[in-house]
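[1] can't give you the sequence, but here's the structure:
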């Protein structure tokens, strides 16, 4: 209900939390509205309804419904019984926590004796601090081992929390320093009202006009105040006699804003001094950051603050006893089931074909290998083949890959794909969908400008739904389904000699068992990869219960495997000299550019006899950025937009207006561009329609052909379109070279693969920049490298023996120290010269051979020395011991 819906049938009470500022005054105000109405009654009634409503919402939350541990809660009836297994954390100023506890009890949410363990409180600054700690530190900018102040300015209070950051959220500490219920932003309204009341006669106002002024200030000015035009009237209305009276921004700053901000500054300074941080009197040097408030920030932080209060949050095992953080919980562990490992050629024996899919932002490709013939018998020679022809729109596509494009019908069903989608969209003026792969990249999603540019290129449907990740999964699934059906039909027809008809097509598409391998950018995180798996399930590449059968490999890894087949040529080394070769793979595609450094080694047989079996190891951290060839399209389109804008033409409303021009750029200029050293050559850009009618000779642009052809300088094309993108690629390559330099690692070669690597200008710039640094090669088959390498990986995953983890998961377990361990009686351990007796065991730990421990213990193990621990057992390269004492010979 809204305020006007109530009329005279009841009392409408809103902004309830503001009544907590002055409870006595609020009781008086509420009592005037309705006899017997108090702040306690309003808050209690609200909590009574709100908590039940929240729990009902929680009961149907998908994550709760699907979790077997919450079935009792999901089935609970909300009648007169409350849920005893739920704890609450209330974000509340310190001075009102006792009052709110009484309201919780009076509302029947908890019993009085339960309050100590079922109801917790935090101030808002503490909650926000915990929320920030729980977020990705790439987003928050929080650094390890630093101290931060979190200042929260709320409606009725302000508060400060101190954060000391550690490597993880659970190891970091948050301390509430202080809060003040008298200094919230409601004081802005109060200060303005006080000023108007004090000057009531001079301003010719009455109480009702003062209330109007304050309400207008609170609704329209309070949170949008600025000093861009200090002397401009900010707020005005008529006085008692109907004469206008107004306040400038400068007036409001002097009367209201400046005193309020000064009071906050004093509050911060005082907190800083009490925490021992005031080293330079009056000079506080801070890195300041404004946290954008989100809907769930405070409540989420409140939950985190409670979770962090438990020293041990995870079930663990100690001496075969399973412990749990909560005293009333015991963990029941699942029964251990042993499985026998089988060697079945990496699981390929169950498949007829392996298909590698290079799903790209602009183009997608496919390679495959046949494992069995039409009758199910294993084939002799397993030869990897790449599909280069037969794509939709065949004779128009000589790239060897197919465009990643879709066209939907009005009923939201996918209708056309690939080159055919482009032809249909042009003929029928349909909206074409492309570049949707980029929406799974976190870097792209964080950049609003890039999203808008993507949309301009046909990156979303008319209603913008693909901005939602779920819809992007659906779109990718629709495209993959088209691709899969086409590829299967192509392979089955060519290799299995099957004949497709209208009646048997559906059956043949399902007849053969196929293992799929999909390549993804190295910069993708686990969320993006998981979305790709979901899309593969929706596209029917795999069944939902077979997700472990889908292989995913990064594009640079796949490219590295491809390059190994021509290793002598690409690295300019003989086979016998290839061992310990370090090389950078730069996969420059349409949307992203990914780089990873690898080490190529020749595997060793027994006795360290060199062989020709190659193994590659990722070394260092991979890097990536959205600086593929699509960025050239964006740069060129922006150039045309600025050109038209200079003549008063807005092309943003007519994207199709530039379609032919953009197609001409992609087809004729993008890959073949090379700057003219003379600097006076031009590119002819044929404009649509009648060109520019109001062109004047004093323009910075040049035109011919009755102003229908724009002459773009070769140097402008280089500096505005190509160089910004190429420079970003240089930054990525330099990053890999610098990583190697820091550890004195030699880089032998840079291998450029992907569609963008075929750009003549990019090739020339890279050759010039890294001449003398290392060998640079551009494989002519670079376009097919990714899908080929994906199939190679499925045939022999062990070729890639190690990668660098992009994410690390750590677990802290804290448990009470127990001095007495099981089986701690005195034992005799036979040493090299006889028997030694040892006292009672006290502590248990592992020490690595050759390791030196410092502190209370001296050298524990020295190279070539014989060390014996009481009750010690050698486990691999570790010694397991139970006494902090060493006997050594």
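    Noted; the coordinates are in hand. Computed from a predicted model, the values in this text were never measured in an experiment.
[2] from here on, contacts and neighbour counts on C-alpha atoms
    Noted.
[3] check contacts around the residue nearest to residue 574 when sequence neighbours are not counted.
    Nearest residue to residue 574 in three dimensions, chain neighbours excluded: residue 568, at 5.6 Å (Cα to Cα, 6 or more residues apart in numbering). If a contact means Cα atoms under 8 Å, 6 or more residues apart in numbering, then residue 568 has 574-575, 578 as its contacts.
[4] doesn't residue 568 lie inside a helix?
    Yes. Membership of residue 568 in a helix is supported by DSSP: H, G, I helix; E, B strand; the rest coil.
[5] how close does it get to residue 431?
    47 Å (Cα to Cα, to the nearest Å).
[6] same deal with residue 448?
    21 Å.
[7] settle it for me: which of the two has more neighbours?
    residue 431 (21 against 10; other Cα atoms under 10 Å).
[8] so who does that one touch?
    Residue 431 touches 407-408, 425, 458, 461-462, counting by Cα under 8 Å, 6+ apart.
[9] comparison target, given below:
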């Protein structure tokens, strides 16, 4: 943005998080000159490209540590039996998806001890840690660098609802990132933006020399994260711009599903009591053993050894599972079955999407995200789709979203259009029509028959919208003379056929207007302008008759 020097992106994931940054001055000559911090170290001093999304607060609810440091600190406290009262949260991003139907500003998160904290404080502290870590790295290059010199980009799943996006904005504000320095980037969009800058050799897919990046070529992004899978289709435009072909879709089919299957397998192997003891007494060791086994199996077709914590004295008999001293040998076929659920969910969903006429002409399927680095997932997708499509896994698939978010922050206009996943509107009363309106919705106002609770549609599901462009305009009256504000309930529907009444929709928020100079003689008429094309819905308003009077307008999705 004008006057700023750097754009930095935070990829806040369910299982792992990280950041990257770039300088505006270098972007034109080399859009891929991106500095991603990839030197996170665990207790074994092994470096990873991201750090676990794990955070620890002390007994006074003050921030203590994040990532590997939080894991090691809490493990030490647990070993010394001094952890009681500390608050340890991991993989908490999924709580926004799980609670999206009832997400509120006062959402609380609970740790394994039953302690709770306001979710916005937990998310805010995590973002603040990553923000401060990034600033420290940036200042190593330019010591006179100021907080106001930077634009921040925060990645979010495209399938998230508006409330979750507003929540992340509030958390970023809590972390010290002002709204005017913050952009949200949809994860599959960021990946699409990054991949169009790559030259992908034929060894990465199945035959063609390069991915088509010429105008009008179409491709599908499958973002395989730890918690959710985000899928969207795009079309290349001139000069590297992209347009959305489909509304984003997906579900909770990420890598943590395999973790859950693995734990169920271990429960069958050891019994619930022994497994609970392992998870309680050796939580970090168990997590790392599971992760190491997953990674080893994902890169091999051979049996894999799992070394559990030293509290088991035997296992239940199970086919293709045996012990060698203090290790358990798991047959490849046993472990592969743990991927069955996410593979079926993902491949079935992609198959359904590709039947949509609007996606005819798609030739490429790009797999990105940390879960995309699993050979088991890659092979399943290739087995299912490579006979008709180029199935591509770019190098550093786990960093594609992060680096793409940096590029997006440099030029948000690269996304030309988006396609809406929902219809949005408000409730209005209209003159009663006995040929279309049910009699139970009829009422009398000022001697006229009216019909109540009609869904007045602002935008429709599937509409193509342009970021930064006014999508819809409305004129609304304040409820009475002298009123200082208006609150209008906002509803949405995911149905292809637009509902007639709001009772067939879901209330998702409020449209709020505050008048600086309310009239004492008439009901003020307000002109409202809304833009649904960005990653956040924007609204502006002014008085029709006295446009110089200030009117504050905003959407609130977290009532």
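    Cool, got the structure. Everything quoted here is computed from the prediction, not taken from an experiment.
[10] any idea what the TM-score comes out to?
    Put the two chains on top of each other and the TM-score (TM-score structural alignment, normalised by the length of structure 2) is 0.67; 417 aligned residues with a Cα RMSD of 3.4 Å.
[11] need the contact partners of the lengthiest helix in structure 2.
    Identified as the longest helix of structure 2 according to DSSP state H is helix 119-141. Residues from elsewhere that reach helix 119-141 of structure 2 (Cα under 8 Å, 6+ apart): 8, 10, 12, 18-21, 53, 55, 63, 66, 105-109, 145, 147, 167-168, 170-176.
[12] got a quick PyMOL command for the buried subset of these?
    Buried members of the contacts of helix 119-141 of structure 2 can be picked out in PyMOL with the line below, counting by 16 or more other Cα atoms under 10 Å:
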select buried, resi 8+10+12+18+19+20+21+53+55+63+66+105+107+109+145+167+168+170+171+172+173+174+175+176
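[13] re earlier: and the contacts of residue 431 of structure 1, which are buried?
    407-408, 425, 458, 461.
[14] quick one: which of the contacts of helix 119-141 of structure 2 sit in helices?
    167-168, 170-174.
[15] pick the one among those residues closest to residue 281 of structure 2.
    When those are compared for distance to residue 281 of structure 2 (Cα to Cα), residue 171 wins out at 32.4 Å.
[16] how about the closest one, what's its match in structure 1?
    Aligned by TM-score structural alignment, residue 171 of structure 2 pairs with residue 535 of structure 1.
[17] so what's the gap between the strand ranked longest in structure 1 and the chain middle?
    Secondary structure of structure 1 per DSSP state E: the longest strand is strand 610-625. Offset of strand 610-625 of structure 1 from its chain centre (Cα atoms, centre = their mean, to the nearest Å): 26 Å.
[18] in contact with whatever residue of structure 2 lines up with residue 623 of structure 1, which residues?
    Taking TM-score structural alignment, the alignment pairs residue 623 of structure 1 with residue 249 from structure 2. The contact partners of residue 249 of structure 2, taken as Cα under 8 Å, 6+ apart, are 158-159, 230-232.
[19] so which of those sit within strands?
    230-232.
[20] out of those residues, which is nearest to residue 347 of structure 2?
    For these, the nearest to residue 347 of structure 2 is residue 231 (11.2 Å; Cα to Cα).
[21] mind listing what the aligned partner of residue 365 of structure 1 in structure 2 touches?
    Matched by TM-score structural alignment, residue 365 of structure 1 corresponds to residue 18 in structure 2. Shown in contact with residue 18 of structure 2 (Cα under 8 Å, 6+ apart): 10-12, 37-38, 49-51, 130, 402.
[22] which residue comes closest to residue 301 of structure 2 once chain neighbours are left out?
    That would be residue 332: by Cα to Cα, 6+ apart, it lies 6.3 Å from residue 301 of structure 2.
[23] corresponding residue for that neighbour in structure 1?
    Using TM-score structural alignment, residue 332 of structure 2 lines up with residue 714 in structure 1.
[24] follow-up on the earlier one: report the buried residues of the longest helix of structure 2.
    Those would be 119-131, 134-135, 138, for helix 119-141 of structure 2 by 16+ other Cα under 10 Å.
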